[in-house]
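Chemist: Build me a structure from this.
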Amino acid sequence: MRSKVWTLCFLLALSFCKDKEYLRIEVEKESGSMVSMRNFSRSSYKETGELEWRLKGDESYIFPKENKTIVYGFAFSQFEKGKSTSMMTGDRGEINHKTKTVILEGKVRLKTNDGKFIETESLTYNLDEKTLSSEVDVLVYSDGTTIRGKGLRADKSINKFTILQPKAVTTGGSNPLKEKP
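Modeler: Below you'll find the predicted structure:
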């Protein structure tokens, strides 16, 4: 009788236990990756322990042989003195670790903490040179002025930028191209 009660208790306990729910990517957007994961997050810290940058993504695919990582739902934040200085987002980001470039595609947005931003469908960020470039249509907003055009060359903080083929300029603030004291 006692063994039947223990067996019943054991079966009841098992019925209430749940396995951990792991999210597996059933239909991969990228084939050939060695590792694929959801809700990807990676951070980098300076030697002083200060947060330098944080990368988040909905899905991530790592290709060790090609030395690249592809991130869907790309969100990259840079920090200085514990505060965010810029946020760059896009539908898809391809990080080439060998050439140290990030190519963003689809609804690309870069916003700095001082209110400047870029919108485009494709943007390349060179990690070594800390420069941005694009060959497609762009919109740049800086200090009350909006510039639309095709092609862009800029520094990461958008303090210095060139629109290769300007199409329209709307002013509303001071001149963003003037020298700052």
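Chemist: From here on, just use CA atoms for contacts and neighbour counts.
Modeler: OK.
Chemist: and for stretch 79-97, what are the contacting residues?
Modeler: For stretch 79-97, the surrounding residues in contact (C-alpha atoms under 8 Å, 6 or more residues apart in numbering) are 50-53, 67-78, 101-114, 157.
Chemist: State the distance from Leu132 to Glu50.
Modeler: With distances taken as C-alpha to C-alpha, to the nearest Å, Leu132 is found 25 Å from Glu50.
Chemist: Setting aside sequence neighbours, what's the nearest residue to the residue nearest the centre of the chain?
Modeler: By C-alpha atoms, centre = their mean, the mean C-alpha position of the chain lies nearest to Ala75, the distance being 2.7 Å. The shortest distance from Ala75 to any non-neighbouring residue, by C-alpha to C-alpha, 6 or more residues apart in numbering, is to Thr89 (4.5 Å).
Chemist: Count the residues that sit near the one you found.
Modeler: 24 (other C-alpha atoms under 10 Å).
Chemist: I have a second one here; can you model it like the first so I can compare?
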Amino acid sequence: MVAWYRNCIPVRLPFRIDRAMKAQRVAAGILGMVVVFVLLVAGTLIAKSRTPAVESTGPVTSSADLRIKEAQIEEETGGVRWRLKAEQALIFDAEGRTALRKISVDVFERDRSWSIVGEEGDLFQATRNLEIRNNVVLTSSDGLRLETSVLRWQGAEKRLWTDAPVRLSRGGAVADGTALDVRMGDESTTLAGPVHTIFTQTGK
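Modeler: Here you go, the predicted structure:
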């Protein structure tokens, strides 16, 4: 096992991690499409009637305009199948915000699949911004894994970022950083330091 520290921003990642980061840019694109999908879901959640229980809420239980329990939405568009699950969705019309609890998003393409999970999050319809918090894990079928405590998507800037500690791993290569910034517009990825990179070599 080889390990070293670097203390520079931006950091030039070793080859194997750099390949993983290129895959991460693809993951950012997928997440962007997930955000658009979730925005559509927020507007049509009730009409689709895909939830076992829908409850109106008063001021005693919540300030939300509507609470939806065990939300589950599935759609297929352009050969891509989406599945969104949330233990609870709280819709705040005045704020243009939908609060989600126990989030799970799965994306299935013909040759790959993606999964994003988190304990809670907020979706803002006007800006198409999304924030997922607490035990956030993004995984892909080709072995890429991203772990952090908060992950944000800014729709206008096409920016996926976190200012919390983040771990990227793939195929025995692990990179730990203090923040991550993926900008799809210029295809740049910055893993802020100090960065701790580990390679684990198996049998020759």
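Chemist: re earlier: which ones are touching the residue nearest to the centre of the first structure?
Modeler: 55-57, 87-90.
Chemist: For burial, what's the neighbour tally of the counterpart of Gly73 of the first structure in the second structure?
Modeler: Structural alignment (TM-score structural alignment) places Gly73 of the first structure against Lys102 in the second structure. By other C-alpha under 10 Å, the residues close to Lys102 of the second structure number 18.
Chemist: Tell me where the first structure has helices.
Modeler: Using DSSP state H, the helices of the first structure run over 2-16.
Chemist: related to what we said a few turns ago, closest one to Ser31 of the first structure out of the contacts of Ala75 of the first structure, please.
Modeler: Nearest to Ser31 of the first structure out of the contacts of Ala75 of the first structure is Gly57 (C-alpha to C-alpha; 17.5 Å).
Chemist: Map that closest one across to the second structure for me.
Modeler: Superposed on the second structure with TM-score structural alignment, Gly57 of the first structure falls opposite Ala86.
Chemist: likewise Met34 of the first structure?
Modeler: Under TM-score structural alignment, Met34 of the first structure pairs with Asp65 in the second structure.
Chemist: for that match, what are its contacts?
Modeler: Contacts of Asp65 of the second structure (C-alpha under 8 Å, 6+ apart): 56-58, 90-93.
Chemist: Show the buried residues in these.
Modeler: With burial judged by 16 or more other C-alpha atoms under 10 Å, the buried subset of those is 90-92.
Chemist: Give me the subset of those lying in strands.
Modeler: 90-92 (DSSP state E).
Chemist: Present the residues you listed as JSON lines; the columns should include distance to Thr178 of the second structure.
Modeler: Shown next, in JSON lines, are those (distance: C-alpha to C-alpha, whole Å):
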{"residue": "Leu90", "distance to Thr178 of the second structure": "31"}
{"residue": "Ile91", "distance to Thr178 of the second structure": "33"}
{"residue": "Phe92", "distance to Thr178 of the second structure": "33"}
